[in-house]
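next come a sequence and a model predicted from it.
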Amino acid sequence: MLAIACDHGGYGLKQEILGYLDAHNIAYKDFGCDSTEAVDYPEYGRRAAMAVANGECDKGIIICGTGIGISITANKVPGIRCALCHDCFSAAATREHNDANMLALGARVIGAGHALKVVETFLNTPFSNDERHIRRIELIEK
């Protein structure tokens, strides 16, 4: 199960991603928001991050205008490794090396078509399980 959330600035991109998830039969839980009416991104980013941290969801995708604020919010939740990515290389690297469990996107930074490629890369790239990466993740968690 995938957690997904956004603020008003990320609402349109979230709708595009939901269409992708539906088309690929990927189960998700939508933590809002539900319109372009102004809201506070920390509320929505935290909800999705908590669902990933407590095991309700395996991974998460969060979106705001830049992706910065909502990723900072998610990373405040213990157990979350959220990466802000706007390219496929970074999305693959953060899964392979950091075992990132959340992806942040900036709707005002990336176009929908490219964002869907980044999402696909993030969701389909496995963690490498390399000893050095495991050690580094353990150091992050400390």
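Yep, it's here.

going forward, measure contacts and count neighbours with C-alpha atoms only.
OK.

and stretch 113-133, which residues are buried?
115-116, 118-123, 126-127, 133 (16 or more other Cα atoms under 10 Å).

what's that stretch in contact with?
16-17, 20, 85-88, 91-92, 95-99, 103, 105 (Cα atoms under 8 Å, 6 or more residues apart in numbering).

could you identify the most distant pair in those residues?
Glu16 and His97 (27.5 Å; Cα to Cα).

more neighbours: these two, which one.
Taking other Cα atoms under 10 Å, Glu16 and His97 do not tie; His97 has more neighbours (18 against 14).

which ones are touching the more buried one?
127-128, 133.

Ala74 now?
Residues near Ala74 by Cα under 8 Å, 6+ apart: 45-46, 48-49, 80-82.

dump these to a markdown table, plus secondary structure and neighbour count.
Compiled in a markdown table, these are given as follows (DSSP: H, G, I helix; E, B strand; the rest coil; neighbours: other Cα atoms under 10 Å):
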| residue | secondary structure | neighbour count |
| --- | --- | --- |
| Gly45 | helix | 32 |
| Arg46 | helix | 22 |
| Ala48 | helix | 27 |
| Ala49 | helix | 34 |
| Ile80 | coil | 22 |
| Arg81 | coil | 24 |
| Cys82 | strand | 27 |
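
let's bring in a second one:
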Amino acid sequence: MKLVLAADSAGKSLLDAVAAHLARQGEHEIVDLSVPADGSAETYAVMTDRAAEAILDGRAERGIFCCGTGIGVCISANKIPGIRAALTHDTYSASRAALSNDAQIITMGGRVIGPELAKSIVDTWLSSHFDPASPSAANVQAIDDLDRKHARIG
């Protein structure tokens, strides 16, 4: 699977642990679109926009984003029409993010959870897949309808 990863300075160490875990598995193509390599200051909203665009334009299928709490990158991602992001700090929410909400992105907080839990969350989410014939399909469709209704440019 093609995965886009992104983190601000507060979430980068957690994301690096997740990236190393995924690399060891050797099953995924990973692109890290975190803060610029030159270390210049950047808001997590700008970084999130860049990384979510990789999903929208087909360069990635799913994304894992981290900041201090996971909240800021989750809110930012959900502002982007066509994106469904879920804050996950346990394996149950990670599973439900995929199964019930067809979330393309999960977010986590580097100041909230440790690397071993983050790896379990990622593994759970990646092994869970939305069934468009499930009872949750109507809810996902309603979310997408809201997205289209409220998507405004300008």
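Yep, that arrived. Note that the structure is a prediction, hence the values are computed from the model and not measured.

returning to that earlier point: which of the contacts of Ala74 of the first structure are retained in the second structure?
Retained in the second structure: 45-46, 49, 80-82, out of the contacts of Ala74 of the first structure (criterion both residues aligned by TM-score structural alignment, their matches' Cα atoms under 8 Å).

do a quick rundown of the strands in the first structure.
Counting by DSSP state E, the first structure has strands at residues 2-6, 28-30, 59-64, 82-84, 102-106.

need the ones you listed in a markdown table (columns: distance to Leu139 of the first structure).
Below are the strands of the first structure laid out as a markdown table (distance: least, Cα to Cα, whole Å):
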| stretch | distance to Leu139 of the first structure |
| --- | --- |
| strand 2-6 | 26 |
| strand 28-30 | 30 |
| strand 59-64 | 21 |
| strand 82-84 | 16 |
| strand 102-106 | 18 |
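
out of those, which is closest to Ile70 of the first structure?
strand 59-64 (6.2 Å).

for the contacts of His97 of the first structure, which pairs are in contact in the second structure too?
Cross-checking those against the second structure gives 127, 133 as conserved contacts, using both residues aligned by TM-score structural alignment, their matches' Cα under 8 Å.

in helices, which of the contacts of stretch 113-133 of the first structure fall?
When these are checked against helices (DSSP state H), the matches are 16-17, 20, 88, 91-92, 95-98.

buried among these? Make that a PyMOL selection.
Buried subset of these, written as a PyMOL selection, criterion 16+ other Cα under 10 Å:
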select buried, resi 17+88+91+92+95+96+97+98
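
residues near the counterpart of Ile140 of the first structure in the second structure, how many?
The alignment partner of Ile140 of the first structure in the second structure, by TM-score structural alignment, is Ile143. Counted by other Cα under 10 Å, the residues lying close to Ile143 of the second structure total 15.

for Met1 of the first structure, same thing?
Met1 of the first structure: 15 neighbours (other Cα under 10 Å).

check contacts around it.
26-29, 56-59.

most neighbours, which of those residues?
Lys59 leads these on contacts (other Cα under 10 Å) with 25 neighbours.

contact partners for the residue positioned nearest the centre of the second structure?
In the second structure, the residue lying closest to the centroid (Cα atoms, centre = their mean) is Ile105, at 2.5 Å. Under the criterion of Cα under 8 Å, 6+ apart, the neighbours of Ile105 of the second structure are 62-65, 83-86.

among the residues you listed, which one lies nearest to Lys149 of the second structure?
The nearest member of the contacts of Ile105 of the second structure to Lys149 of the second structure, counting by Cα to Cα, is Ile83 at 13.9 Å.
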